[in-house]
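Chemist: Here you go, sequence then predicted model.
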Amino acid sequence: MKQLVYRGVFVCSIAMALLVAALPAFAGGNKSNANLVLPVEEQTTQPHSQKTIGVLLFPGFEMLDAYGPMEMWGNLKHAPAATWGGEDKKVGIRLVTIADQRGEVASNQGPKTMADYGFEDAPQLDYLLVPGGLGVIPLLQDKATVNWIRTRAAKAELVMSVCNGASLLAAAGVLDERPATTNKMFWKHSTDPGPKVKWVKKARWVDDGNVVTSSGISAGMDMTLAVIGKLYGKDMAAWLELLTEYDAHRDPSWDPFAVKAGLVRD
């Protein structure tokens, strides 16, 4: 029995060593780590700190806008201590979904998602994520939603948007006089609500400190990994890429869709 325990510890140690050795190279662009073993841990102890991330839901929200970033944030609980930089560096991530009223919210694609909270009883948020979708259009005139975004964004450490979720941030005044980007295929409609915004036509995402906006739909995952890398280290972002088998774009200026939409020249 002791031999089995020792052997298990030895194998885990090798796996951890392989991950720690490979992550810096992977974060720098080398993805040829054929022998990489990716350790995954369950959080069994209470982290020293916790961040609550609120994801706004509304009828007609774009599923990948919300679920792509949630996939990345939600998997941080499985990251090993070594990737955090030590057990004392671990951060607990609490993901909550919020709508005007608690309950089911139908996405643009049809499937419904349960909103954990309504506007009235939503907890304090450290980070706020606003997805896009066709459902944004009627919400631009919805005072309750726009006012809630304005109030919560002012109290949050970090505000993020995906696609034309930036239109809602713009309508709430969150992006006034700030650089931001949004969906390139629906550029005019998405930017109209923000005449005071410094819209960036060519950008996968725009990081303006405590407000980060991203381009259309899939760009939300690239933005999220960039934000996680900034907050918790490039090794963490690289670990998430491996875990999700996602080939992320790390250059925020990479944006062929701005060219295809005729916003800029190649």
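Modeler: That came through, no problem. Numbering: from 1, shown residues only.

Chemist: drop to CA atoms for contacts and neighbour counts, all remaining ones
Modeler: Noted.

Chemist: which stretches of this structure form strands?
Modeler: According to DSSP state E, the chain carries its strands in the segments 49-56, 91-98, 103-106, 112-115, 127-130, 158-161, 179-180, 198-199, 205-207, 211-214.

Chemist: Packed most tightly, which of those would that be?
Modeler: Most buried of the strands of the chain, by mean neighbour count (mean count of other Cα atoms under 10 Å): strand 211-214, with a mean of 27.

Chemist: Now do that strand: which elements does it pack against?
Modeler: Where contact means 3 or more Cα pairs under 8 Å, 6 or more residues apart in numbering; DSSP states H and E, strand 211-214 is packed against strand 158-161, strand 179-180, strand 205-207, helix 219-232.

Chemist: could you point out the longest helix in this structure?
Modeler: helix 2-27 (DSSP state H).

Chemist: Which positions within that one qualify as buried?
Modeler: For helix 2-27, the neighbour count (16 or more other Cα atoms under 10 Å) marks Ala15, Met16, Leu18, Leu19, Val20, Ala22, Leu23, Phe26, Ala27 as buried.

Chemist: Comparison target, given below:
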Amino acid sequence: MAYPETVNLAFNRAVIEPDFAFSTPDRDVPAAPGYWLVLRENDLIARAAPAGGGLELPYGQGPLAGPYAVPPVFVGTWRGRPLRAARLSPEAAVAPGLVAVPAGYRYAGLDEKLLTLAGIARQVLHWRDRSRICPACGGAPREIPGTFGARCPACAREYYPRLHPAVIVLIRRGEEYLLVRKPGWPAGQYGMVAGFVEFAESLEECVVREVAEETGLAVDDIRYVGSQNWPFPSQLMAGFTAGFAGGELRVDTTELEAAAWFSAKNPPLVLPPASSIARRLMDLHAPDMVAAALARK
């Protein structure tokens, strides 16, 4: 699918509007049947839609008995019905009529809507799991109505969900683009320099530092393109382009496996997944290279 704006990438809420309305746990009506966003490790539990219509979320009072690693929590409404998320324990069985489907960004079996919904579940459940114990005093925080925050009754400290900002950048040198490869990626796949923002650092400063640390290169003409919520488990990726400003390529092998300059005449063997902002940056700013890579298949 060709997106007119980066905001329409998978994992961004715009993908599921107007079907989805975000809400908070205290707004749930427990007796009302609804849709279920159930994860088991990295899988989403789904069911086959009627007449070969692909996959859809289970619907009802509660399609799975558990056991649950993270109990059900209300996250809003989906197509006007309650939407609840939960995480099964790894050993939990899947009921007849349901299937466990990979919910990662590399899997093409989920459409953008289900992928985005699974991302919401992943982030909410990650936060719920990490906020059970007060890190200051060891107390048991309780929900703050109207939010996903928690307040410890013992020490009164409040905690709210955290998103971790990171940058990703496509660097251009004439008709060439700097791409990098990390250990564990599929064979032949290359992406871009990326990294987390540090204390007292702007997004642009993070771009300069990460490029220098990972590749030894300097960049200029840094331009913001767009952002993507990245629920693996709780990042916000800010996408940039930049121009090559000098230096010799020196790969930081503690972070990367390889780095090289690519072009339409020398495209990478495998592009980043279509659901990622890395691919969106390439589609927008290196279309000739993308077309050449796709033509090689």
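Modeler: Perfect, I can see it now. The model shown is predicted, which means the values in this text are computed figures rather than measured ones.

Chemist: so what number do they get for TM-score?
Modeler: Once superposed, chain against chain, the TM-score is 0.24 (TM-score structural alignment, normalised by the length of the first structure); 110 aligned residues with a Cα RMSD of 6.2 Å.

Chemist: that older thread, okay, the helices and strands packed on strand 211-214 of the first structure in a markdown table with distance to Thr151 of the first structure next?
Modeler: Shown next, in a markdown table, are these (distance: least, Cα to Cα, whole Å):
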| stretch | distance to Thr151 of the first structure |
| --- | --- |
| strand 158-161 | 12 |
| strand 179-180 | 19 |
| strand 205-207 | 21 |
| helix 219-232 | 22 |
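
Chemist: Just tell me which of these ends up closest to Glu71 of the first structure.
Modeler: Distances from Glu71 of the first structure to each of these were compared using Cα to Cα; the minimum, 8.6 Å, belongs to helix 219-232.

Chemist: Point out the other helices and strands that the closest one packs with.
Modeler: Other helices and strands packing on helix 219-232 of the first structure, by 3+ Cα pairs under 8 Å, 6+ apart, are helix 63-74, strand 205-207, strand 211-214, helix 234-244.

Chemist: could you give the angle of it to helix 234-244?
Modeler: Regarding helix 219-232 of the first structure and helix 234-244, their directions subtend 140 degrees when assessed with axes from the mean of the first three to the mean of the last three Cα atoms, to 10 degrees.

Chemist: how many neighbours does Ala154 of the first structure have?
Modeler: Applying the criterion other Cα atoms under 10 Å, we find 12 residues in the vicinity of Ala154 of the first structure.

Chemist: swap in Arg130 of the second structure?
Modeler: 11.

Chemist: Against which helices or strands is the longest helix of the first structure packed?
Modeler: The elements that helix 2-27 of the first structure packs onto, with contact taken as 3+ Cα pairs under 8 Å, 6+ apart, are helix 81-84, helix 234-244.

Chemist: was I right about Leu179 of the second structure contacting Ala278?
Modeler: No: Leu179 of the second structure lies out of contact with Ala278 (Cα atoms under 8 Å); the separation is 10.2 Å.

Chemist: the more surrounded of those two?
Modeler: Between Leu179 of the second structure and Ala278, Ala278 has the larger neighbour count (other Cα under 10 Å), namely 24 against 21.

Chemist: do you know how far that one is from Leu125 of the second structure?
Modeler: Here Ala278 of the second structure is placed at a distance of 26 Å from Leu125 of the second structure (Cα to Cα, to the nearest Å).

Chemist: same thing with Val180 of the second structure?
Modeler: According to Cα to Cα, Val180 of the second structure and Leu125 of the second structure sit 31 Å apart.

Chemist: do Glu204 of the second structure as well
Modeler: Where Leu125 of the second structure is concerned, Glu204 of the second structure sits at a distance of 31 Å (Cα to Cα).

Chemist: For these two, indicate the residue with more neighbours.
Modeler: For Glu204 of the second structure against Leu125, the residue with the higher neighbour count under other Cα under 10 Å is Leu125, and the figures read 23 against 17.

Chemist: So the more buried one, which state does it fall into?
Modeler: The assignment at Leu125 of the second structure comes out as helix when based on DSSP: H, G, I helix; E, B strand; the rest coil.

Chemist: Now the residue lying closest to Pro71 of the second structure once chain neighbours are set aside: which helix or strand?
Modeler: For Pro71 of the second structure, the nearest residue in space outside its immediate sequence neighbours is Ala86; the separation is 5.4 Å by Cα to Cα, 6 or more residues apart in numbering. Element membership of Ala86 of the second structure, judged by DSSP states H and E, is strand 81-88.

Chemist: Which strands or helices does that strand pack on?
Modeler: strand 34-40, strand 68-78, helix 112-130.

Chemist: Relative to Glu56 of the second structure, how far out is Ala118 of the second structure?
Modeler: The span separating Ala118 of the second structure from Glu56 of the second structure equals 12 Å under the rule Cα to Cα.

Chemist: Check Arg223 of the second structure too.
Modeler: When Cα to Cα is the yardstick, Arg223 of the second structure and Glu56 of the second structure sit 38 Å from each other.

Chemist: Look at these two and report which has more neighbours.
Modeler: The neighbour comparison of Arg223 of the second structure against Glu56 (other Cα under 10 Å) goes to Glu56, with 19 against 14.

Chemist: which residues touch the more buried one?
Modeler: Taking Cα atoms under 8 Å, 6 or more residues apart in numbering, we find Glu56 of the second structure in contact with Ala46, Arg47, Ala48, Ala49, Leu114.

Chemist: Which single one of those is nearest to Ala293 of the second structure?
Modeler: Out of the contacts of Glu56 of the second structure, the one with the shortest distance to Ala293 of the second structure is Leu114. That distance is 27.6 Å, counting by Cα to Cα.

Chemist: tell me the contacts of the closest one?
Modeler: If you count contacts by Cα under 8 Å, 6+ apart, Leu114 of the second structure has them with Glu56.

Chemist: And the strands in the stretch 101-250 of the second structure, which stretches?
Modeler: Assigned by DSSP state E, counting those that start in this stretch, the stretch 101-250 of the second structure shows strands spanning 142-143, 150-151, 158-159, 164-173, 176-181, 193-196, 218-230, 235-246.

Chemist: export those strands to JSON lines and tack on distance to Pro82 of the second structure?
Modeler: Compiled in JSON lines, these are given as follows (distance: least, Cα to Cα, whole Å):
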{"stretch": "strand 142-143", "distance to Pro82 of the second structure": "19"}
{"stretch": "strand 150-151", "distance to Pro82 of the second structure": "22"}
{"stretch": "strand 158-159", "distance to Pro82 of the second structure": "25"}
{"stretch": "strand 164-173", "distance to Pro82 of the second structure": "28"}
{"stretch": "strand 176-181", "distance to Pro82 of the second structure": "41"}
{"stretch": "strand 193-196", "distance to Pro82 of the second structure": "35"}
{"stretch": "strand 218-230", "distance to Pro82 of the second structure": "23"}
{"stretch": "strand 235-246", "distance to Pro82 of the second structure": "26"}
